[in-house]
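Visitor: Need a 3D model of the sequence below.
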Amino acid sequence: MALLVQKFGGTSVADPERMRAVADHVARTVRRGNQVVVVISAMGKETDELLRLAREVSETRPGREMDMLITAGERKAMSLLCMAIADRGVPAESFTGSQAGFLTDSTHMDAKIVDVRPERVREALDRGSVAVVGGAQGISPERNITFLGRGGSDTTAVALAHALGADVCELYTDVSGVFTTDPRVVDDARKLTTISFDELMEMTANGCPKPAMRSVEYARTHGVDLHVRSAFTWEPGTRVTKEDDDMEQAIVSAVVHDASDAKVTIGGVEDRPGIAARVFRALAGEQVSVDLIVQNTSEAGRTDISFTVPDDELATAMAVCEREAAAVGADEVTGDPDIARISVIGAGMKTHPGVAATVFETLAAHDINILMIASSAIRISVVVAVEQAEQAIQVLHDGFRLDEGPAYID
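Guide: Here you go, the predicted structure:
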């Protein structure tokens, strides 16, 4: 008998028909002799609707009350799914995050899991029931309901799988797995059968929207095997596991993109110690998240510093930099919201030279200008103008022949 944790996202349970389809699948899984824990998100766009209502009703929107409001969507969905499963002759019991033993810190709207004590979930399984847990929620030390943030249901599922010692954590969504690139951009994007945690971490950190990056990080830390698959076709998806040293590693596995950043450039900065420290401390003080950073070679004692920030933080970043410009001897501060980051990812980059050269040659051959470059052991990222982003994705996907299969070390 296997113990499976199955997580279903909002699109998977968006309406009564989808809810019944999920109940059918859960019942089939149980009848095959498995124990099942389900983690469920709010139905469809219900979380967005609750946030809209909050904005219309209140200007202050206290964090405690926002968490109470948002997590109501998952509580509604878990109860309905239990009813649908019961109609199939399979007993099911619903649990809120606090009832399932999720202890979090006190941060509202983006709480972090401190501990998971799933005694009631274990008891339900021992009784032969399916345990259905509301995702993305827990309880703080002050006994307040907390919300884990967007994508928190993925993290709930992985944390439960670890705490229960589950055989696998299945993350069901509206796509059939993890692809070599966005299928909406490249027609011949290929579904990956397997991928390492490190590769998927880089993908989710650089634009791949599913699964949530926090859940992948949690799974990697605690050794929870993941299976990303479709709740619409039920076909096998992409398995995410620890990298095997004995396996041949793909040089490049995927090309991902993120068009949600903007670029800030502080031009003509005095080239002396402490300048960058002052600027980035000021940005941190205003809660601006900085990603890629590039500093040009100094000429005549002056240099340029460029960095990327989330689009919605560009105005704040510009205001901070303009405020600091005189103190750091800057000539000008400019912002560019029309950029996109393209990242080429593969575990084999660590031991295979020439990937960066291929990336740059491929883009140059198609007259795609690179604005910024950054890299890690298994990733090369470039920033390009947003209007060239789709072309960059396509030519890099073609250049590494990812439609044919992963590129392997010779």
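
Visitor: rest of the way, CA atoms for contacts and neighbours
Guide: Will do.

Visitor: Which residue ranges of the stretch 51-200 of the chain form helices?
Guide: 63-70, 72-86, 119-126, 152-164, 197-205 (DSSP state H, counting those that start in this stretch).

Visitor: Go through the first one and flag the buried ones.
Guide: Right, the one you point to is helix 63-70. Buried positions in helix 63-70, judged by neighbour count with 16 or more other Cα atoms under 10 Å: 64, 66, 67, 68, 69, 70.

Visitor: Repeat that for the longest one.
Guide: Within helix 72-86, the residues scored as buried using 16+ other Cα under 10 Å are 72-75, 77-86.

Visitor: Tell me the one among the residues you listed nearest to residue 47.
Guide: Minimum distance to residue 47 across the buried residues of helix 72-86 is 6.4 Å, recorded for residue 73 (Cα to Cα).

Visitor: this one as well, want them side by side:
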Amino acid sequence: MALIVQKFGGTSVGSIEKIRAVAERVLKERQAGHRMIVVLSAMAGETDRLIGLARQMQHIPDPRELDMLVSTGEQVSIALFAMAVKGAGYDAVSLLGDQVAIHTDQMHTRARIDSIDADRINRYLDQGKIVTVAGFQGVSDNGDITTLGRGGSDTTAVALAAALHADACEIFTDVAGVFTTDPGIYDKARKIDYISYEEMLELASLGAKVLDIRAVSMAKRFKVPVHVRSTFGNTIGTWVVDEEKIMESMLVSGITYSKKEARITVKKVPDQPGIAAKVFLPISDAGILVDMIIQNAHEGGLTDMTFTVPKADYERAMEILHKVAREIQAQTVTGDQEIAKISIVGLGMRNHAGIASTMFQIMSREGINMMMVSTSEIKVSVVIAEKYTELAVRALHDAFALDKENLPQEEVD
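Guide: Below you'll find the model as predicted:
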């Protein structure tokens, strides 16, 4: 008898019929003798609807009251699910985040989980109940309802699996698993059977939307096996596991892209100690994340600083940097929102030279200029013009033969 945590997203519970279908799927596992914990998101579109209501009251809704409002979406889902299970002749109980006692910090709308009390859930499991828990929410030390931000239900599920030492955490979504690249861009994209926590962390941070990065980080920390699979089929999906459990690593496991970044250059900055801090500290204080950074030196003690920021923060970043440029006597600030970041990720890159050079050769062959480059142990990222995104992804996918499984290293040129 295994203890299984299953999470279903908004599209999986988007209607009464879909909630019944989810209940039937869960009951098959229960009938097989497994103890079941089910984490549900709000019904598709419900969170956005509630945020829309909030903005009719306040242009920028109060974070505490917004959490109070949007947390009601999951309450509807879990109650309806529990009713569906009971209607089928089995016992179930629905619990909100504060009833489970999912303790978080006090950062409303993007809280982080500190701890979980497992006693109440264990009591219900011992009574033979299917326990359904509201995803995305918790409770702060002062008793306020908090929410974990977008993708928070994934994090709830993994955190519960860790706290209860579950045998597996299954994340049900509208895709069949983790693919070598976006199937919407390239029909040769292949579903990956096993991927390491490290690779999944990189893919999640670089734009892959299958799993929330906080959920992957928590799964890695507590060694929770995560199975990403489709709600609408019975096929095996992708297992996210320890590197040691993967028998053979591909040189490159996946290619991802992001069109949600912008490039900013502060030109002819005095090349002096402390200048970089004067440039980036105001950006940090504004809560804007800086990703790739390069610096090009000029003659005469001047340098250019180029970096990327989220496209949503571009206008605010430019406003801040124009002021900074005047203060440090930089020449000007320029920007480009029509960019994309293309990244290749793979554990095999640790022990094999030439991956980056192959990527650069492919970009050159296709006539794609690389504006920026960054690398890590298992990742290479380049910034290119946005119009070349699909071409770059397809060319790299072919170059590394990602449509084939377990390709020997020597076969990749």
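
Visitor: can you redo the buried residues of helix 63-70 of the first structure as JSON lines with distance to residue 317 of the first structure?
Guide: Shown next, in JSON lines, are the buried residues of helix 63-70 of the first structure (distance: Cα to Cα, whole Å):
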{"residue": "64", "distance to residue 317 of the first structure": "28"}
{"residue": "66", "distance to residue 317 of the first structure": "27"}
{"residue": "67", "distance to residue 317 of the first structure": "28"}
{"residue": "68", "distance to residue 317 of the first structure": "32"}
{"residue": "69", "distance to residue 317 of the first structure": "31"}
{"residue": "70", "distance to residue 317 of the first structure": "29"}
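
Visitor: wait, what's in contact with the residue most central in space within the second structure?
Guide: Geometric centre of the second structure, nearest residue: residue 212, 2.8 Å, by Cα atoms, centre = their mean. Contact analysis of residue 212 of the second structure by Cα atoms under 8 Å, 6 or more residues apart in numbering lists 151, 152, 154, 155, 204.

Visitor: For residue 286 of the second structure, see how far away it is.
Guide: 24 Å (Cα to Cα, to the nearest Å).

Visitor: before we move on, the earlier item: which one among the buried residues of helix 72-86 of the first structure gets closest to residue 346 of the first structure?
Guide: Nearest to residue 346 of the first structure out of those is residue 74 (Cα to Cα; 35.7 Å).

Visitor: is it true that residue 255 of the first structure touches residue 185?
Guide: No. With contact defined as Cα atoms under 8 Å, residue 255 of the first structure does not reach residue 185; the gap is 11.0 Å.

Visitor: which of the two has more neighbours?
Guide: Higher neighbour count among residue 255 of the first structure and residue 185: residue 255, with 29 against 13, using other Cα atoms under 10 Å.

Visitor: And the strand or helix carrying that one against the second structure, how far off on average?
Guide: Assessed by DSSP states H and E, residue 255 of the first structure sits inside strand 254-258. On superposition with the second structure, the mean distance recorded for strand 254-258 of the first structure (mean Cα distance after the TM-score superposition for the first structure) is 0.4 Å.

Visitor: what distance separates that strand from the centre of its chain?
Guide: The chain centroid and the centroid of strand 254-258 of the first structure are separated by 13 Å under Cα atoms, centre = their mean, to the nearest Å.

Visitor: Which strands or helices does it pack on?
Guide: Strand 254-258 of the first structure makes packing contacts with strand 339-345, helix 389-399 when contacts are defined by 3 or more Cα pairs under 8 Å, 6 or more residues apart in numbering; DSSP states H and E.

Visitor: and the ones you listed as JSON lines, adding mean neighbour count and distance to residue 30 of the first structure?
Guide: Converted to JSON lines, these look like this (neighbours: other Cα atoms under 10 Å; distance: least, Cα to Cα, whole Å):
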{"stretch": "strand 339-345", "mean neighbour count": "26", "distance to residue 30 of the first structure": "37"}
{"stretch": "helix 389-399", "mean neighbour count": "19", "distance to residue 30 of the first structure": "40"}
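
Visitor: Could you dump the ones you listed into TSV and include distance to residue 199 of the first structure?
Guide: Listed next are those as TSV, based on distance: least, Cα to Cα, whole Å:
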stretch	distance to residue 199 of the first structure
strand 339-345	7
helix 389-399	16
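
Visitor: Now tell me what touches the strand or helix carrying residue 319 of the first structure from outside.
Guide: Secondary structure from DSSP H and E places residue 319 of the first structure in helix 314-324. Contacts to helix 314-324 of the first structure, defined as Cα under 8 Å, 6+ apart, come from residues 262-264, 266, 279, 282-283, 286, 288, 309, 332-335, 337.

Visitor: Can you select the buried ones among those residues for me in ChimeraX?
Guide: Applying 16+ other Cα under 10 Å to the contacts of helix 314-324 of the first structure leaves a buried subset, and the ChimeraX line that selects it is:
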select :262,263,264,266,279,282,283,288,309,333,335,337
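
Visitor: how close does the helix holding residue 319 of the first structure sit to the second structure?
Guide: Once fitted to the second structure, helix 314-324 of the first structure is off its aligned match by 0.8 Å on average (mean Cα distance after the TM-score superposition for the first structure).
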